[in-house]
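K.L.:
Quick one: sequence and predicted model below, then my questions.
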Amino acid sequence: MSMFNNECADRAAQTALQLVTLERARQVTVKGYDFHHDDEHDRGQLAIAAAAYLLPLWLNPDVAFVENNGLSVLPVIDFIEQHTFGPFERHDGDYSETNVQVDLRVETLITGVALGLAEIERLLRLKSAMEANS
């Protein structure tokens, strides 16, 4: 049985959406990751970065990829920095669920969801442009 009631769950969902919206606005206004910037990343970089933030580090700490006709293995954070638009800031904890660890994980997840939102926005702009040109 959950320790939360429906009202608490509803409030958490609303807060989560607000936090993601605020993070996306911060990415645009503070970091300069506006639609011009995002549209330059048309090879899945935004989705890759989002996925890296969303996955717990213990799940997949390394990534294998083909480079110069050979297989290379890098820590996922280094791979993201080299293949997207690093530097990559990530907060993972030991999942002991202390307040600090939960806060850091929530912050990381919010960043990942906001990056996913940026990719959705980019794809919707692309679709709109394609429809306008057909």
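P.N.:
That came in fine, so what should we check first?
K.L.:
Please count neighbours and contacts with C-alpha atoms only from this point.
P.N.:
OK.
K.L.:
Just the residues contacting whichever strand or helix holds residue 80, thanks.
P.N.:
Assigned by DSSP states H and E, residue 80 belongs to helix 76-83. By CA atoms under 8 Å, 6 or more residues apart in numbering, the surrounding residues in contact with helix 76-83 are 45, 48, 49, 52, 60, 61, 62, 63, 86, 87, 88.
K.L.:
Included below, for side-by-side comparison, is a second structure:
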Amino acid sequence: MTKTDTKIASAGVVPYSSVVGSSVMLLNAAGACVGQLGIVGVGDQAAQEAVAQRVADAINAEAVTTNSKAVADVLVERVRQVTVEGWSHEHDDEHDAGEIAAAAASYSFNAYLGQSVRSYAAEAVGFWPWDLDWWKPTTPRRDLVKAAALILAEIERLDRVADQATQGEAGE
């Protein structure tokens, strides 16, 4: 867990957020800032601001304000994948053969197997699309958070493909 993740987790429920440029300010119920997520490495400034707005909108959505730690953890993990690991939209778009979904399936299946230590279980690794150096299971809950964030990444990728197809049809 990164220093930022720890601060967010220790802040407890984050029922509100506000976008400032390409950062998402995490606010508690009293309106005090308890954390900040900087969106970087996602295209230009406008793209970063759009991602920041999407994260803020998700945090402000009804599903998150029902005090769901799970939803908040998935959003933090997705932001971590983009900002810390550098898995930008452009990078994700290169994986158009189902690799991101397969990675999510691997982590999900590993959680099903109940592996609570670093595992190279053949059943889960059988789905893994990349070099085993990138296979980093931990606990069943953490593996499910990673899986959910990867599912979100794949849905976002599919949405971009659909948007590009729609724009292509409009331009014909």
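P.N.:
Noted; the coordinates are in hand. Note that the structure is a prediction, hence the values are computed from the model and not measured.
K.L.:
TM-score for these two?
P.N.:
The TM-score (TM-score structural alignment, normalised by the length of structure 1) is 0.64; 96 aligned residues with a CA RMSD of 2.1 Å.
K.L.:
Enumerate the positions of the very next helix or strand once past the helix holding residue 80 of structure 1 that are buried.
P.N.:
Moving toward the C-terminus from helix 76-83 of structure 1, the next helix or strand (DSSP H and E) is helix 99-132. Buried residues in helix 99-132 of structure 1, counted by 16 or more other CA atoms under 10 Å: 101-102, 104-119, 122.
K.L.:
From the contact counts, what lies against helix 99-132 of structure 1?
P.N.:
With contacts defined as 3 or more CA pairs under 8 Å, 6 or more residues apart in numbering; DSSP states H and E, helix 99-132 of structure 1 has these neighbours: helix 6-29, helix 35-39, helix 45-54.
K.L.:
Report the contact partners of residue 35 of structure 1.
P.N.:
Residue 35 of structure 1 is in contact with residue 122, counting by CA under 8 Å, 6+ apart.
K.L.:
Identify the residue of structure 2 aligned to it.
P.N.:
Aligned against structure 2 by TM-score structural alignment, residue 35 of structure 1 finds its counterpart in residue 89.
K.L.:
And for residue 26 of structure 1?
P.N.:
In structure 2, residue 26 of structure 1 lines up with residue 80, judged by TM-score structural alignment.
K.L.:
Pipe the contacts of helix 76-83 of structure 1 into CSV and attach neighbour count and distance to residue 72 of structure 1 per row.
P.N.:
Rendered in CSV, the data for the contacts of helix 76-83 of structure 1 read as follows (neighbours: other CA atoms under 10 Å; distance: CA to CA, whole Å):
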residue, neighbour count, distance to residue 72 of structure 1
45, 18, 19
48, 19, 17
49, 26, 19
52, 22, 18
60, 11, 15
61, 13, 14
62, 14, 10
63, 14, 8
86, 13, 19
87, 11, 20
88, 17, 20
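K.L.:
No more questions from me, cheers.
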